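K.L.:
coordinates for the following, if possible.
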Amino acid sequence: MKLGRLNHIGVATRSIADSVAYYRETMGAEQVTQPFDLPAQGVKVCFVDTPDAVGEVGKGTQIELIEPLGEDSPIRGFLAKNPAGGQHHVCYEVTDIAEARAWFEGLGKRILGPTRVGAHGTPIFFLHPKDMMGQLTEIMETPREH
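P.N.:
Okay, here's the model as predicted:
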């Protein structure tokens, strides 16, 4: 398995609207996607685009804003412990999700749930933070346009 680029940093928030305002007004964000629901994962998400090394917006690492969708949302527990919200996870790309899953399983890393389709429309899975230097880690298959 070969590690790919850092695709996004997930940030849990009680309000995507408030967080979008922060990224626009405080951080100078220019491009933000429309929020959309992911009912299967119990969250609403949107992405804040950042520039790449040469300043091209939309080509850098994204910030994924994650808001609970319903009372059973898996991020409600995170927000209960972190009322102001904050960094929830990091997400790395891989070229082959099945190969990556087998790699991490072979290393004895705990995978949280099945491989499923994530917010970018590609397969993903999560690794337990206790096995990943304290960071909840998402592994996603590189989107085709990359």
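
K.L.:
okay, CA-based contacts and neighbour counts for the rest of this
P.N.:
Noted.

K.L.:
any idea how far the lengthiest strand in the chain is from the chain center?
P.N.:
Longest strand in the chain by number of residues (criterion: DSSP state E): strand 86-94. What separates the centre of strand 86-94 from the centre of its chain is 5 Å, taken as CA atoms, centre = their mean, to the nearest Å.

K.L.:
cool, and stretch 71-87?
P.N.:
Relative to its chain's centre, stretch 71-87 lies at 14 Å (CA atoms, centre = their mean).

K.L.:
then stretch 104-124?
P.N.:
12 Å.

K.L.:
would you mark the buried spots in that stretch?
P.N.:
Buried residues in stretch 104-124, defined by neighbour count with 16 or more other CA atoms under 10 Å: 109, 111, 115, 117, 118, 119, 123, 124.

K.L.:
which residue ranges of the chain form helices?
P.N.:
16-25, 76-81, 97-106 (DSSP state H).

K.L.:
now the second one: buried residues?
P.N.:
In this case it means helix 76-81. Of the residues in helix 76-81, 76, 78, 79 count as buried by neighbour count, 16+ other CA under 10 Å.

K.L.:
enumerate every residue touching the first one.
P.N.:
In this case it means residue 76. The contact partners of residue 76, by CA atoms under 8 Å, 6 or more residues apart in numbering, come to residue 68.

K.L.:
where's it relative to residue 132, distance?
P.N.:
22 Å (CA to CA, to the nearest Å).

K.L.:
which residue is nearest the middle of the protein?
P.N.:
Centroid-nearest residue in the chain, with CA atoms, centre = their mean: residue 10, separated by 4.0 Å.

K.L.:
please provide the structure for the following sequence as well, for comparison with the first:
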Amino acid sequence: MIGRLNHVAIAVKALEPAAAVYRGALGASVSAPQPLPEHGVTVVFVELPNSKIELLEPLGEASPIADFVARNPKGAVHHICYEVDDILAARDRLRDNGARVLGGGDPKIGAHGKPVLFLHPNDFSGVLIELEQA
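P.N.:
Now for the predicted structure:
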């Protein structure tokens, strides 16, 4: 069911200093910031040959990652994103196997313009999982 690793997301207090580390010290290509009001974050993507790193910054005080960043002010891994061929079939299979889909279970459009869903971390060894339509 799951496909390739799309990205690993790291929540940070401020995008620019974090992006500068990847750009400068690691010599990576970093995208321009992209606000995602529906998700309450602003993101940049660090391009890797086989995947991406997503850096997320809270967009406003009501951001769903604001508390996470407050608990991890230096930044921390927030979630892992896997691609799936059919997000609705994946959702239904996961639910049939007892996994909890967050946010009511209806996909939202993510940063890549594709439908995404999030799965409860307690069902996946403490890791928040994002599924993205391939």
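
K.L.:
between the helices of structure 1, which one is nearest to residue 65 of structure 1?
P.N.:
helix 16-25 (6.3 Å; CA to CA).

K.L.:
picking up where we left off before, need the residues that contact the longest strand of structure 1.
P.N.:
By CA under 8 Å, 6+ apart, strand 86-94 of structure 1 touches 1-13, 78, 100, 135-142.

K.L.:
return the subset of the residues you listed lying in strands.
P.N.:
Among those, DSSP E puts 6, 7, 8, 9, 10, 11, 12, 137, 138, 139, 140, 141 in strands.

K.L.:
now for the residues you listed: which two are most distant?
P.N.:
Taking CA to CA, no two of these sit farther apart than 12 and 141, at 21.9 Å.

K.L.:
comparing these two, which residue is more hemmed in?
P.N.:
Neighbour count, other CA atoms under 10 Å: between residue 12 of structure 1 and residue 141, residue 12 has more, with 27 against 22.

K.L.:
the more buried one: what's it in contact with?
P.N.:
Residue 12 of structure 1 touches 65, 66, 67, 75, 78, 79, 85, 86, 87, 88, counting by CA under 8 Å, 6+ apart.

K.L.:
equivalent analysis for residue 42 of structure 2, please.
P.N.:
Residue 42 of structure 2 touches 33, 34, 35, 36, 56, 57, 58, 59, counting by CA under 8 Å, 6+ apart.

K.L.:
how near is the residue in structure 2 sticking out farthest from the centre to residue 133 of structure 2?
P.N.:
The centre of structure 2 is farthest from one residue, residue 96, which by CA atoms, centre = their mean lies 23.7 Å away. Noted for residue 96 of structure 2: a distance of 19 Å to residue 133 of structure 2, by CA to CA.

K.L.:
repeat for residue 67 of structure 2
P.N.:
28 Å.

K.L.:
one more: residue 37 of structure 2?
P.N.:
Taking CA to CA, one finds residue 37 of structure 2 at 20 Å from residue 133 of structure 2.

K.L.:
likewise for residue 93 of structure 2?
P.N.:
15 Å.

K.L.:
follow-up on the earlier one: ok, the contacts of residue 42 of structure 2 in structure 1: which stay?
P.N.:
Retained in structure 1: 33, 34, 35, 36, 56, 57, 58, 59, out of these (criterion both residues aligned by TM-score structural alignment, their matches' CA atoms under 8 Å).

K.L.:
please pull up the equivalent of the last one in structure 1.
P.N.:
Translated: residue 59 of structure 2. By TM-score structural alignment, residue 59 of structure 2 lines up with residue 69 in structure 1.

K.L.:
give me every residue that touches that match.
P.N.:
Counting by CA under 8 Å, 6+ apart, residue 69 of structure 1 has contacts 37, 39, 42, 43, 44.

K.L.:
check those residues for burial and list the buried ones.
P.N.:
Here, 16+ other CA under 10 Å leaves 37, 42, 43, 44 buried among the contacts of residue 69 of structure 1.

K.L.:
which residue in structure 2 aligns with the third one?
P.N.:
Yep, that's residue 43 of structure 1 we're talking about. Aligned counterpart of residue 43 of structure 1 in structure 2: residue 41 (TM-score structural alignment).
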